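Coordinates for the following, if possible.
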Amino acid sequence: MRTRPLKVALLGCGVVGSEVARIMTTHADDLAARIGAPVELAGVAVRRPSKVREGIDPALITTDATALVKRGDIDVVIEVIGGIEPARTLITSAFEHGASVVSANKALLAEDGTALHAAAEEHGRDLYYEAAVAGAIPLVRPLRESLAGDKVNRVLGIVNGTTNFILDKMDTSGAGYSEALDEATALGYAEADPTADVEGFDAAAKAAILAGIAFHTRVKIGEVHREGITEVTAADIASARRMGCTVKLLAICERAADGQSVTARVHPAMIPLSHPLASVREAYNAVFVEAEAAGQLMFYGPGAGGSPTASAVLGDLVAVCRNKLNGATGPGESAYTRLPVSPMGEVVTRYHISLDVADKPGVLAQVATVFAEQGVSIDTVRQQGRQDASGEASLVVVTHRAPDSALSATVEALRKLDTVRGVASIMRVEGE
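As a prediction, this is how the structure comes out:
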């Protein structure tokens, strides 16, 4: 074993960073044996140096992240500060000054991964980011390496623990969205500002990364169709249950049937209770990968949290350090297919539409005519009059598969009918 340690700079020492530092210290001998050389924490960049950080030598703490990555003796930079800047500049500077990078920064990778990969390649460095997608779940490496000889056609999964916890509580306890969000916040699953999670931004960034790796093309977060869960109601959950379904926020990345384009989308959807994703509870994640030769693979586990995310970071650290010792680099960006990303309107899917309609003869025929005019076939219809004097009824329509643009046009045409008092909810149906 080589005696000179590989030096590691840690950018960020919050929940994830502090756990990375702890494991590097407590498992130092095991890590050295697995890598073939000891690893040494050479510096920790933080914003608040006065904060007590148990187990970390105060002499390692600095507020000057720029100087730390420019030291020249740093072998690997671990970036867990998040956000676009200064993370992007720090990572680029690390490459320029001889360090490879392990990152958990999904937002930056989804927005500017191409430029970062190019910078890593230019300077002969590694860029690893297993922790950016699904916490402890090994997903990036299987897509980049284990399935490199196969053709991946679809990636479907739950990639945000906060929203899965909220939807699970709404399903199992009958709670409304606000009540379930409050519980998620109290338990530490939701941030004080949960927007990134509940509006789908977090899942969309992960979908962009997964689509790019799976289909060997470049997908930016702005090309991912995104809808959050804030409009999901207890009535939607109950309606799904009557259909034998549950509601999940799904990230879906697909290669078109003709192989000439890809799509990436994040939105709530009803899935059958018989589907394995339906049983993913609380804050867990699960992802299906459908490949031509391997068939259907499922990856399941905790998708967030200090220890699970640190596990993924340290797995990357071991791989990058091994590469460093061997004078090699791991796989970089693979974007040779250059497939365009199709808009959501071209996605073929199904809709569950709940309408408030006038409770009188002929309404169903009018509604059916609108669907027919848009070329959308109806699968099932359920109508129920209300036990009050409102003169209204509830009409639930589930469609067959059709282009999303045709389904959207159908909904807009329904809104214009005099007999339709309101469109109570719209949700896609997946996983069948």
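
drop to CA atoms for contacts and neighbour counts, all remaining ones
Fine.

ok, and for the longest helix anywhere in the chain, which residues are buried?
Of all the segments assigned as helix in the chain under DSSP state H, the longest by residue count is helix 306-326. Buried residues in helix 306-326, defined by neighbour count with 16 or more other Cα atoms under 10 Å: 306-324.

With stretch 233-242 instead?
Going by 16+ other Cα under 10 Å, stretch 233-242 has these buried residues: 233, 234, 236, 237, 238, 239, 240, 241.

Show me the two of those residues that sit farthest apart.
233 and 241 (12.7 Å; Cα to Cα).

To compare with the earlier structure, here is another sequence to fold:
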Amino acid sequence: MKPLKVALLGCGTVGSAVLRLLHEQAEDLAARIGRPVQVAGVAVRRPDHHPDVPAELLTTDAEALVTRDDVDLVVEVIGGIEPARTLLMAAFEAGKSVVSANKALLADDGVALHAAAAKAGVDLYYEAAVAGAIPLLRPLRESLAGDQLRRVVGIVNGTTNYILSRMAETGAGFAEALAEATELGYAEADPTADVDGFDAAAKAAILASLAFHTPVTADDVHREGISEVTATDVARAAEIGCTVKLLAICERVGRAGNGGDGDTVAVRVHPAMIPTSHPLASVGGAFNAVFVEAEAAGQLMFYGQGAGGEPTASAVLGDLVAVARNRLAGAAGPGTTGYAGLAVRPMAATPTRYHISLDVADKPGVLAAVAAEFATHGVSISTVRQDGHGDAATLVIVTHSAPDAALAATVAALRGMDIVRAVTSVLRVEGLQ
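Here you go, the predicted structure:
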């Protein structure tokens, strides 16, 4: 049988794992697809850095590779915006289906990419772009297509989850836990994309777009990282039966009983306290997990390896099998839909809850004055307690849900009060009743 030929763009950690698995599992893949799969070429920047790849497969001319007449499918694992975007557009124009792991590109320009794929009548699959080996995007796009999703909440960055897990387990500070993550290979030499939330924000945009049938880009996502989380924050969380996680939260927000009219989409990434009873609280180390709430299906959770060469390559090959089958059938698979076109709700208007620690003067009337400031901004207090006395007095307050702008304004006002020596900690709270 004539083989299906694959152009591989990139041969780093993920690309090399894809190449190896294509070779090792060649017979099984051929049986599952109905035709053998053959690598037509591997595009890299520096061929001399890949001595394990047959020299006849290596090329530095990626565009020529993806537009070759004998190439059927393109696998893109180079990452970044350019030249990946140009190469994918060239592949679509040449009638090639694409499998990508490029979360940044899909979060930045997914609408245009999907439109180009649809115009060409080919596939764009990208399971590996979010949560590594975890089957997540296809269930959102296909298995739950008959349901209405209300909320998708997840731990989608293994580096930050490892750091926060170690802080909880050992009492270490952020810098110490980051150093350990770097030494073990969980964090890059430049961890900015992970610890400042850029990686998770791109994934949140993709999840929200699929879940709510609404185009969402990374620029629409409110983003905060974990570099300001302290050992004290983590200890405070434990005191109220919580743990701290960096969460990607995608919500369809509306008025109860309105039939969906006026609903908006709220998408945010930030550290938050969650109860230890919540399924996401037990996700430790570099693992990922995503919690989905649907109107008919109820609560679902997806858990597994969220990064790494082999887990990500597993997702790439799963997509490759799907698009190869579609290619042989002469049709494209289901794409995304943006029919809902919901507005993206700004963070300021999004309802959230805060956990606030205040270093205060220990004298009569302090609690009443602090409570009055909350009332001034329309924020209701759920619980309050005082730890210590005298110069060591600390007020710990957990609010009810309120617009984030009102909570932020309350914190700003507290910082200006004479009786408040310092606002020592502010973290959002998720999942408390």
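
In structure 2, which residue range corresponds to the longest helix of structure 1?
The alignment of helix 306-326 of structure 1 onto structure 2 (TM-score structural alignment) spans residues 309-329.

what sits up against the matching stretch?
4, 13-18, 21-22, 29, 32-34, 73, 75, 97-101, 123, 125-128, 132-135, 305-306, 332-333 (Cα atoms under 8 Å, 6 or more residues apart in numbering).

And these, which of them are buried?
Among the contacts of stretch 309-329 of structure 2, those classed as buried by neighbour count (16+ other Cα under 10 Å) are 4, 14-18, 21-22, 29, 33-34, 73, 75, 97-101, 123, 125-128, 132-135, 305-306, 332-333.

From residue 196 of structure 2, how far out is the aligned residue in structure 2 for residue 141 of structure 1?
Aligning on TM-score structural alignment places residue 141 of structure 1 opposite residue 138 in structure 2. From residue 138 of structure 2 across to residue 196 of structure 2, the span is 28 Å (Cα to Cα, to the nearest Å).

With residue 169 of structure 2 instead?
22 Å.

cool, residue 110 of structure 2 as well?
22 Å.

neighbour count winner among those two?
residue 110 (22 against 19; other Cα atoms under 10 Å).

and the more buried one, helix, strand or coil?
Look at residue 110 of structure 2: counting by DSSP: H, G, I helix; E, B strand; the rest coil, its state is helix.

what's the counterpart of it in structure 1?
By TM-score structural alignment, residue 110 of structure 2 lines up with residue 113.

Please apply the same query to residue 398 of structure 2.
So, by TM-score structural alignment, residue 398 of structure 2 is matched to residue 398.

That match touches residue 368, doesn't it?
No - counting by Cα atoms under 8 Å, residue 398 of structure 1 sits too far from residue 368 to count as a contact (11.6 Å).

Name the residues contacting each of those two.
Contacts common to residue 398 of structure 1 and residue 368, judged by Cα under 8 Å, 6+ apart, are residue 378.

These two - which one has more neighbours?
Set residue 398 of structure 1 next to residue 368 and count neighbours by other Cα under 10 Å: residue 398 wins out with 21 against 16.

Point out the other elements, helices or strands, that the helix or strand hosting the more buried one touches.
Here residue 398 of structure 1 sits within strand 392-399, counting by DSSP states H and E. Contact here means 3 or more Cα pairs under 8 Å, 6 or more residues apart in numbering; DSSP states H and E; on that basis strand 392-399 of structure 1 packs against strand 348-358, strand 378-385.

Chain neighbours aside, what residue packs nearest to residue 379 of structure 1?
residue 399 (4.8 Å; Cα to Cα, 6 or more residues apart in numbering).

any idea what residue 89 of structure 2 aligns with in structure 1?
Counting by TM-score structural alignment, residue 89 of structure 2 lines up with residue 92 in structure 1.

Wait, its match touches residue 121, no?
No - if you go by Cα under 8 Å, residue 92 of structure 1 and residue 121 don't touch, sitting 11.2 Å apart.
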